[in-house]
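J.: heads up, no residue letters with this:
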């Protein structure tokens, strides 16, 4: 009799857990992807010939549930070539139907600076420099949220000598 009750209790508990899991999954299928855009770039002191920046990302959450994160990683390509990467252990929450700005330190290796200087000279004629920013906000039940932002940067045109 006691074993029968324990078995019945275990089945009810498993059914309840399965319903909770299905309810959580159903909420995930109706969610929209996060919108991530570059909000700014500020220089940092580099070491040796490398360049360092703080990349400020504006993360917008168009969903009805907040998104918790506990780290971020990014890779930036310029002109179709890897340019910079960075990681941060910053944590926080992007509120429901809200936004937050996250700062990520980026490092540009010395050889990349030289390679991109030549690519920049080639792109200066078209006035456009394409970029792709890929990244991941770590955390949550699924382990994180990946994002991508791409576009072109307009380069200054005209006489750069100031004359």
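T.: Done, it's in. Not measured: the values here are computed from a predicted model.
J.: CA atoms for contacts and neighbours, from now on please.
T.: OK.
J.: Quick check: next helix or strand after the lengthiest helix in the chain?
T.: As assigned by DSSP state H, the longest helix anywhere in the chain is helix 2-29. Following helix 2-29 in sequence order, the next helix or strand is strand 35-44 (DSSP states H and E).
J.: So for this protein, the centremost residue is which one?
T.: In the chain, the centroid-proximal residue (Cα atoms, centre = their mean) is residue 135; its distance is 3.6 Å.
J.: buried residues in the longest helix of the chain?
T.: Buried positions in helix 2-29, judged by neighbour count with 16 or more other Cα atoms under 10 Å: none.
J.: Next one: the residue nearest to the centre of the chain from residue 148, what distance?
T.: Per Cα to Cα, to the nearest Å, residue 135 is found 6 Å from residue 148.
J.: Would you map the strands across this protein?
T.: Using DSSP state E, the strands assigned to the chain run over residues 35-44, 51-61, 67-69, 72-78, 81-88, 92-94, 98-108, 128-138, 144-154.
J.: roughly how far apart are the spatially closest residue to residue 99 that is not a sequence neighbour and residue 133?
T.: Once flanking residues are discounted, residue 99 sits nearest to residue 60: 4.2 Å by Cα to Cα, 6 or more residues apart in numbering. Residue 60 sits at a distance of 16 Å from residue 133 (criterion: Cα to Cα).
J.: what's the answer for residue 154, then?
T.: Taken as Cα to Cα, the span from residue 154 to residue 133 is 16 Å.
J.: And here is the other one:
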């Protein structure tokens, strides 16, 4: 009876170790803004169709069931979007994902107020964060950040 317990314990230990080995480290997804098209809004909100190009630099297909993202500009939340679409990003490949994005009137007002009180000297920092839903173990999170450069005011003389 004791040897049967030891054998069972060893089998469970080997099974646990093999499960941990399957969680290999993956390279992060590469996300680029591919397009932005206006959509009809409700009331004072603004809506856009955001097109993201998602590149998968890994040796495995990424299947997703739902997308969520948030856009922060100048340290303040600006927009968010969700979509229940399903799809795949092929191994060492890319896919175009479309997500409806909403900017509330309050968020737009807050951004305008922040720009009027202290205009940026070197552009507006942004952070785009989100996730591709894939169940308990398959959800893939992504982040992209940078600076949005504003055009020079029209009143400035050209050199």
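T.: Happy to help now that I have it. A quick note: this is a predicted structure, and the numbers were derived from the prediction, not measured.
J.: Any idea what the TM-score comes out to?
T.: Once superposed, the chains reach a TM-score of 0.81 (TM-score structural alignment, normalised by the length of the second structure), with 154 aligned residues with a Cα RMSD of 3.0 Å.
J.: residue contacts, the residue nearest to residue 99 of the first structure?
T.: For residue 60 of the first structure, the contacting residues are 34-36, 94, 97-100, by Cα atoms under 8 Å, 6 or more residues apart in numbering.
J.: what residue of the second structure matches up with it?
T.: Superposed on the second structure with TM-score structural alignment, residue 60 of the first structure falls opposite residue 55.
J.: next one: residue 132 of the first structure
T.: Under TM-score structural alignment, residue 132 of the first structure pairs with residue 127 in the second structure.
J.: ditto for residue 146 of the first structure
T.: Checking with TM-score structural alignment, residue 146 of the first structure has residue 141 as its match.
J.: pretty sure that match is in contact with residue 70, am I right?
T.: No - if you go by Cα atoms under 8 Å, residue 141 of the second structure and residue 70 don't touch, sitting 11.6 Å apart.
J.: Overlap in contacts, these two.
T.: Listed contacts common to residue 141 of the second structure and residue 70 are 129-130; contacts here mean Cα under 8 Å, 6+ apart.
J.: More neighbours: those two, which one.
T.: Using other Cα atoms under 10 Å, the more surrounded residue of residue 141 of the second structure and residue 70 is residue 70, with 18 against 15.
J.: what's the more buried one in contact with, if anything?
T.: By Cα under 8 Å, 6+ apart, the residues touching residue 70 of the second structure are 77-81, 128-130.
J.: run the last query once more with 10 Å
T.: The contact partners of residue 70 of the second structure, by Cα atoms under 10 Å, 6 or more residues apart in numbering, come to 77-82, 101-102, 127-131, 143.
J.: Now restrict these to buried residues only.
T.: Counted by 16+ other Cα under 10 Å, the contacts of residue 70 of the second structure give 77-82, 101-102, 127-131, 143 as buried.
J.: quick one: which two of the residues you listed are the most distant?
T.: The span of these, defined through Cα to Cα, is set by 102 and 143 at 18.6 Å.
J.: re earlier: can I get the strands of the first structure in CSV including distance to residue 15 of the first structure?
T.: Formatted as CSV, those follow (distance: least, Cα to Cα, whole Å):
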stretch, distance to residue 15 of the first structure
strand 35-44, 36
strand 51-61, 32
strand 67-69, 28
strand 72-78, 36
strand 81-88, 40
strand 92-94, 31
strand 98-108, 35
strand 128-138, 30
strand 144-154, 28
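J.: and of the ones you listed, who's closest to residue 24 of the first structure?
T.: Set against residue 24 of the first structure and scored by Cα to Cα, the strands of the first structure come closest in strand 67-69, at 13.9 Å.
J.: now what about that closest one, what contacts it?
T.: 34, 60-61, 89-96, 98, 136-141, 143-145.
J.: go with 7 Å
T.: 91-95, 137-140 (Cα atoms under 7 Å, 6 or more residues apart in numbering).
J.: Now stretch 32-39 of the second structure on the first structure. Mean distance?
T.: In the superposition with the first structure, the aligned residues lie an average of 1.4 Å away from stretch 32-39 of the second structure, counting by mean Cα distance after the TM-score superposition for the first structure.
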